[in-house]
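Student: Just a sequence and a predicted model for now, questions to come.
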Amino acid sequence: MSPEFEAGIDASARLLAEERAGDNAPPLSVSELSAILKRTVEDRFGHVRLRGEISGFKRAASGHIYLCLKDDNAVIDGVMWKGGAARLPFSPQDGVEVIATGKLTTYPGRSKYQIVIERMELAGEGALMALLEKLKARLSAEGLFDGSRKRRLPFMPRTIGVVTSPTGAVIRDILHRLEDRCPTHVLVWPVLVQGQGAAEQVARAVRGFSAMQADGPIPRPDLVIVARGGGSIEDLWSFNEEIVVRAVAECSIPIISAVGHETDTTLCDHAADMRAPTPTAAAEMAVPVRADLVTMLREQGLRMERAVRRSAGQARERLDMQMRLMPTLDTLLAPQRQRLDQLSDNLGNGLRHRLADARAHLNQAGGALRPALLHQHLSRARERVDRLRLRPDYLTRIFQDQATAFDRLSRLFVSVNPDLPLRRGFARVMAAGQLVKSVAGAQAAGTVTLHFADGAIGAAIDGGPPSDPLEKPQPQAISPIARPSRKPRESEERRQQDLFS
């Protein structure tokens, strides 16, 4: 390459970076430049106040708050750490105009600058009212302010729970008014009524009263009063917080909201079952006047007494009228008295007739008891006794008949004895305890038992034809069996005599 060509090449087009003479700006890394910018911004803008509208509000799980502050022409990121976020007197929302106080810094990870907010306030009363209206519209859309959710207050609560500051004039006014009207047991849950942490304490107190057990060691309130004295909208802002409104709406006990004076209105008033213009008015709503109750009870007692007397007088008049219409005692008993006299007369006649009938019957029975009739009955009885006596000839005839019947049964037993044919050369074939009656039964059994007169022997069935044909039996003369004599033998006769002796 020629020197002229090299001289014409621009130094910015060189391939490799080279230090040139007189160059006192060494190259910086990106991290070094980010650190220089961070120090410069923090030194220059260590304390700033920005006015802008919140956009992209987000509360992280760690408790930190991330948001953007914007106006018509620019946007800046903002972050508020957990400690500062916990001290906020209101709940930030998108669209709310605020004034944020903090310092500017950079975030090297994205090459962006942001404001670290230390304190954040609403930008004037207009912004506060805008936030209030926005929260009111959102909670109203959820139905927390519906009239159908309102409950009637108990007429005579035994225990009243009060959520307020224990050192202010509010609790003294409530106790004094309750003492004048109708003394009632009061439970005070001390809370902060303004400032940091007031909303959380009020909500915790309302939920604590609602969670108490009816049969616990501390009596559960029948009515709850949330009370605070008057003040500016900033002083009453704790009772506009969402956590307080939801706690009041979810309370299982009827609740009265007495926050501020007549002209002061908070979201807690809309969520409660009843709104009182002042704490003193809340005490008047909570209980009736004891003197009025006593007077009313006295009047009701007098009215009841007059009603009872009037009812008794009317009943007495009706009774008198009924008594005049009822018959007298003599009129009612006259028929019964007459019947009693008639029965008394008939009783004597009946007894005389009965006595006469009894005498006639006795005479008739006495005439039948004659000695001749008695002797006749006695003779008939003796004849019946003689017929019933056992004579020896009668018993002998009975014994002979029984012996004849016994001989007949003995001959029948001998003729049906299954072992008698075995003595003549026959055998009884048995298989499995059953009598074999056919060839098929013997073949099916396979093994059989042959019973002879002198014993039994086993045999196997081969199923073939017999080796020797059976010979046809020759007819033989059968001698008649000698009939036993009807006259019993001497031994049998002796046994019979012994049996019936």
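Tutor: Thanks, I have the structure now.
Student: hey, let's count contacts and neighbours off CA atoms from now on
Tutor: Noted.
Student: pretty sure residue 182 contacts residue 292?
Tutor: No: Residue 182 is beyond contact range of residue 292, at 9.9 Å (criterion: CA atoms under 8 Å).
Student: So which of these two has more stuff around it?
Tutor: residue 182 (19 against 12; other CA atoms under 10 Å).
Student: residues making contact with stretch 226-240?
Tutor: 89-90, 132, 162-165, 169-170, 193-195, 198-199, 244-245, 255-261, 264, 266-268, 278-279 (CA atoms under 8 Å, 6 or more residues apart in numbering).
Student: Kindly apply the preceding question to stretch 130-146 instead.
Tutor: In contact with stretch 130-146 (CA under 8 Å, 6+ apart) are residues 93, 96, 240, 242, 246, 249, 267, 270-271.
Student: this is the comparison structure:
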Amino acid sequence: MVPTRQPQASGQVELFEEARPDTGANAPEFTVSEISGAVKRVIEGEFGRVRVRGEIGRVSRPNSGHIYFDLKDDRAVLGAVVWRGTARGLVAKLEEGMEVVATGRLTTFPGSSKYQMIVEEIAPAGAGALMAMLEKRRQALAAEGLFDAGRKRALPFLPEVIGVVTSPSGAVIRDILHRLRERFPRPVLLWPVTVQGPNCAAEVSAAIRGFNAIAPGGRIPRPDLLIVARGGGSIEDLWGFNEEIVVRAVAESRIPVISAVGHETDTTLIDHAADRRAPTPTAAAEMAVPVRLELLATLGGLEERRRTSAARGLALRGQRLRDLARGLPRPEAIIGERAQRLDAVGPRLPRALVGLVRARELGLARGAAGRFGPALLRHGLERRAEQLGRAAAGLRPMVMTRMIARLGDRVEAQGARLARDGGRIGREQAARLGALARTLATLDPEAVLGRGYAIVRGAGGHVVTRAEAAGTEARLEIQFADGRVSARPEHAPPRPRRRAGGADEDEGQGRLL
């Protein structure tokens, strides 16, 4: 029997068959492991390192951390595996349907009699493939409503605390802090993350959820606004912000989020899910807070408008008060007519009473008694007494005193309001207002009592203004500036004299009714 020979550089196996006799010879026998090993050595020797382009088919991720998937085209399928250590360094997440270029080596798996590719590097097959995959993911997330404009919230006008998710060592955080100091300084909480590479998506999503997990009012203040920021770069550098886990974390955030990833021309999926997109990190800081100096200028303008409006309102009210003061009637005009009516009615009452007494004493005839009977006289007296009471009620000094006091209170209140805005009403207006107040004070009937005058009232409390009326009163009350005293008239009214025919002599009696 002739021994076998190892594979040559050509990668083919040459087996020397044992010389067979004319009647036939037996072929050499190999074990399954020998055949598998020979095939493995041939494949690994021939395809030590290859680059394969294809579309990703089935993808499996067991708990071991390895990734198993298929590379296929329209005619064949090649099994591939990415070991756990290599899988942690992949930039793009492997998804079914991606067109990639995989670099690695071919080998066999004796346990299932199949060959496969051990992938060491893998990348999307050009920017077009990445953009196609990005568009496919964008449409899927948009179909779930994560990018709807109706779910976006308004940013707070002036947040108390701002949370920033970015790298602590880059220029982004310095630009944000510098811009905040210029516009309106606010406390900033930084959550450091990796903004590029395989760990970017997981760290950014964890930071957003971490900020939302802070309890309000705790030891660590909960931000009112979040800024997720990163500088510019290629689509591969920004790919972590296109991952689904980051987009969902932004969409689920209860705190408003500003996305500031890349430069103005860069667009990532996080921009669609955020409540506001900023073209640059510096622009995000400008969106977060207003300009303090502009706010102060606005407040100053509003304060000036308030003062001007208050001064104009006081001036208008002062002019209105002066117009009303000119329209007030003179007290003499108000009291004169009623005093005249009282003077005309007052003297008739005593004569009516005397006539009633005489009618009772003389016992007039039936017709005269019917005409001047006690009931008729009593009714007439009561009606006139009621009229007299109404007229006297309007002429009481206390009523006029209250009216003048109310007018004085109004004047004093308006004067106090005008005094609070000192300096804005001229001296001339203040002098006119004082003169008006003094004029009103002089109209007070009781004010003249201090100058030696007195008010005389009858027994019923009505004011007696004539000596003739005072002579008919049984008792008088005189009011001075410091109190009141009672008095009795010295001359009682003359008694009626009887005539020869029995009639009373009273030339001033006149007619009762």
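Tutor: In hand now; what should we look at? Model, not experiment: these values are computed from the prediction.
Student: Got a TM-score for the two of them?
Tutor: The TM-score (TM-score structural alignment, normalised by the length of structure 1) is 0.61; 333 aligned residues with a CA RMSD of 2.9 Å.
Student: before we move on, the earlier item: make a ChimeraX selection of the buried ones in the contacts of stretch 226-240 of structure 1.
Tutor: To isolate the buried members of the contacts of stretch 226-240 of structure 1 in ChimeraX, using 16 or more other CA atoms under 10 Å:
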select :89,90,132,162,163,164,165,170,193,194,195,198,199,244,245,255,256,257,258,259,260,264,266,267,268,278,279
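Student: before we move on, what SS does residue 221 of structure 2 have?
Tutor: coil (DSSP: H, G, I helix; E, B strand; the rest coil).
Student: Please say which position in structure 1 it maps to.
Tutor: Residue pairing (TM-score structural alignment): residue 221 of structure 2 is matched to residue 219 of structure 1.
Student: and the longest helix along structure 2, how far from structure 1 on average?
Tutor: Identified as the longest helix of structure 2 according to DSSP state H is helix 292-327. Here helix 292-327 of structure 2, set against structure 1 after superposition, deviates by a mean of 1.9 Å using mean CA distance after the TM-score superposition for structure 1.
Student: Quick check: residue 42 of structure 1 touching residue 103?
Tutor: Yes: counting by CA under 8 Å, residue 42 of structure 1 does reach residue 103; the two are 6.8 Å apart.
Student: So for these two, which sits in the more crowded spot?
Tutor: A side-by-side neighbour count of residue 42 of structure 1 and residue 103, using other CA under 10 Å, places residue 103 first with 21 against 15.
Student: Quick check: the more buried one touching residue 43?
Tutor: No: with contact defined as CA under 8 Å, residue 103 of structure 1 and residue 43 do not form a contacting pair (9.3 Å).
Student: would you list every one of the helices in the stretch 151-300 of structure 2?
Tutor: With DSSP state H, counting those that start in this stretch as the criterion, the stretch 151-300 of structure 2 has helices at 171-183, 200-213, 244-252, 269-273, 281-288, 292-327.
Student: which residues in structure 1 does the fourth one align to?
Tutor: Meaning helix 269-273 of structure 2. Using TM-score structural alignment, helix 269-273 of structure 2 pairs with 267-271 in structure 1.
Student: Now that stretch on structure 2. Mean distance?
Tutor: With mean CA distance after the TM-score superposition for structure 1, stretch 267-271 of structure 1 averages 1.1 Å from its match.
Student: and residue 160 of structure 1, what does it touch?
Tutor: Per CA under 8 Å, 6+ apart, neighbours of residue 160 of structure 1: 184-187, 221-225.
Student: Same check on residue 156 of structure 2?
Tutor: 224-225, 288.
Student: quick check: stretch 409-416 of structure 1 aligns to which part of structure 2?
Tutor: Under TM-score structural alignment, there's no match for stretch 409-416 of structure 1.
Student: What is the distance between that stretch and the centre of its chain?
Tutor: Computed by CA atoms, centre = their mean, to the nearest Å, the chain-centroid distance of stretch 409-416 of structure 1 equals 83 Å.
Student: Can you report how many residues neighbour the counterpart of residue 86 of structure 1 in structure 2?
Tutor: By TM-score structural alignment, residue 86 of structure 1 lines up with residue 88 in structure 2. Number of residues near residue 88 of structure 2 (other CA under 10 Å) recorded here: 14.
Student: Thank you kindly, that will do.
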